[in-house]
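Enquirer: next input, structure requested:
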Amino acid sequence: MHSTNYVNTFIEVAEDTAAAAATVPPERATPSVAELTFRMIADAPYRHTSDDVVFGVWARRRGVPEADRTAARETFFAKGQPCLRSSDLGKRYGWGIHADAEGRVALVALGSPEYATLAAGRAPDGTTVTVTRAMRSRR
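Expert: All right, here's what the predicted structure looks like:
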C-alpha cells in the first residue's frame, strides 16, 4: 500500500509561486481540488493525515458513498498517488503545509511568523522538522 504521508515535515511554497501572501482558493459552483483540500485542512488543523486529505478530496469529487470508502481507499492507494507537494495550495495560493509527528497536517500562511519558524526547520514545539518545497509549476 502506497502513502502520501509526511512526518515532522514542512512543505514550503514552490520557489516559482506568484503568491506574495496566502490566499483562500476561490469558491466555485463545483469546488476545485484546491478549494476542497483547503477546506478539509483549514476546518480541522492537525486532524487529518495527507492520505486522509488526498483520498477524501478524490472520493468527494467522484461521489463515492461513505459506505464504500474503506474499500475504495484500499484500491486508491494500491498504486502511488500525488502528494500534497503537488497541491495548488503551495504552488498558487501561498500556503505551506506542516505535518506533525503523527503525520497530521495543518496549513501555514506564507509571511506569517509560524511560516518563518517552520521554514527555518523548527516546529512550534521546538522539535526539528524536515523542510521541502511544493513542486514547481514550470520546469
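Enquirer: going forward, measure contacts and count neighbours with C-alpha atoms only.
Expert: Noted.
Enquirer: before we move on, which element is Asn5 in?
Expert: Asn5 belongs to no helix or strand when elements are defined using DSSP states H and E.
Enquirer: next up, the contacts around the residue nearest to it when sequence neighbours are not counted.
Expert: In this structure, Asn5 finds its nearest non-sequential neighbour in Ser50, 5.0 Å apart by C-alpha to C-alpha, 6 or more residues apart in numbering. By C-alpha atoms under 8 Å, 6 or more residues apart in numbering, the residues touching Ser50 are 4-6, 83-84, 103-105.
Enquirer: and with 7 Å instead?
Expert: By C-alpha atoms under 7 Å, 6 or more residues apart in numbering, the contact list for Ser50 reads 4-5, 84, 104-105.
Enquirer: and for comparison, fold this next one:
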Amino acid sequence: MKPIVDTFVRVAPDCPAAYGIVPVSKGERKTLHEIQYELLAEHPYRYTLEDLIVETHIRHKLADEPIDEARRAEVRAELLRKDHPCMRASVLPKKLGWGVHYDEAGRIALYPMESERYAEFLERTDLKQEPAMRNAKAVKG
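Expert: Below you'll find the model as predicted:
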C-alpha cells in the first residue's frame, strides 16, 4: 500500500451534509465510521491510513479479544496483505461532511466542512486535492 501524503480529501460533490456530523451508533456496537471518527478526532495526525485500518479493525472486530503486541502485529500483517480503500471511500467525507488531510508523513486529521481550516485547505496549491467518492453513480444524460 503506497502511503498517501500531502493530500486533502474534500467532501463528496453529492454529500448530503451541510456541516461535519459526528457519527452516532444506532445499536450497541460502534460502526466502523464511528470508530474512525473517534480515533481521528481524539488523535489528529497520529494515524497513517494503515494504522487507522488496523486500529479500526481491532476495535470493531476484535473488541472482545485481548490484543498484545504480537497479536497486533499478526493482525496488521494479515490485514495489510490485501488492498484497502483510502479515506475517499469513507462515510466521513462521503456523507457526514468531514474533510480529510494527509500530512507530509501520511498521518490523517479530520476537518468539518464548515470550518475555516477546511476552507484554508481548499485554497492550498501545495496539496493534492481530491473529492471523496460520490454516494451515487452519476447519471448519464
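Enquirer: and of the contacts of Ser50 of structure 1, the nearest to Pro45 of structure 1?
Expert: Set against Pro45 of structure 1, the nearest of those by C-alpha to C-alpha is Val105 (6.3 Å).
Enquirer: residue in structure 2 matching the closest one?
Expert: Residue pairing (TM-score structural alignment): Val105 of structure 1 is matched to Ile108 of structure 2.
Enquirer: longest helix anywhere in structure 1?
Expert: When structure 1 is parsed with DSSP state H, its longest helix is helix 50-62.
Enquirer: could you pull out the buried residues of it?
Expert: 50-59 (16 or more other C-alpha atoms under 10 Å).
Enquirer: what do you get for stretch 58-78 of structure 2?
Expert: For stretch 58-78 of structure 2, by 16+ other C-alpha under 10 Å, it's 58-60, 75-76.
Enquirer: end-to-end on that stretch?
Expert: Start to finish, the residues bounding stretch 58-78 of structure 2 are 12 Å apart (C-alpha to C-alpha, to the nearest Å).
Enquirer: now the strands: where do they sit in structure 1?
Expert: Ranges of strands in structure 1, per DSSP state E, are 9-12, 95-99, 105-109, 130-133.
Enquirer: which residue is nearest the middle of structure 2?
Expert: Nearest residue to the geometric centre of structure 2 (C-alpha atoms, centre = their mean): Met87, 4.2 Å.
Enquirer: which one of the strands of structure 1 lies nearest to Arg39 of structure 1?
Expert: Once the strands of structure 1 are compared by C-alpha to C-alpha, strand 105-109 is nearest, at 10.2 Å.
Enquirer: what helices and strands are in contact with the closest one?
Expert: Strand 105-109 of structure 1 is packed against helix 33-42, strand 95-99, helix 113-119, with contacts defined by 3 or more C-alpha pairs under 7 Å, 6 or more residues apart in numbering; DSSP states H and E.
Enquirer: after superposition, how close is the second one to structure 2?
Expert: Put plainly, it is strand 95-99 of structure 1. In the superposition with structure 2, the average deviation recorded for strand 95-99 of structure 1 is 0.5 Å (mean C-alpha distance after the TM-score superposition for structure 1).
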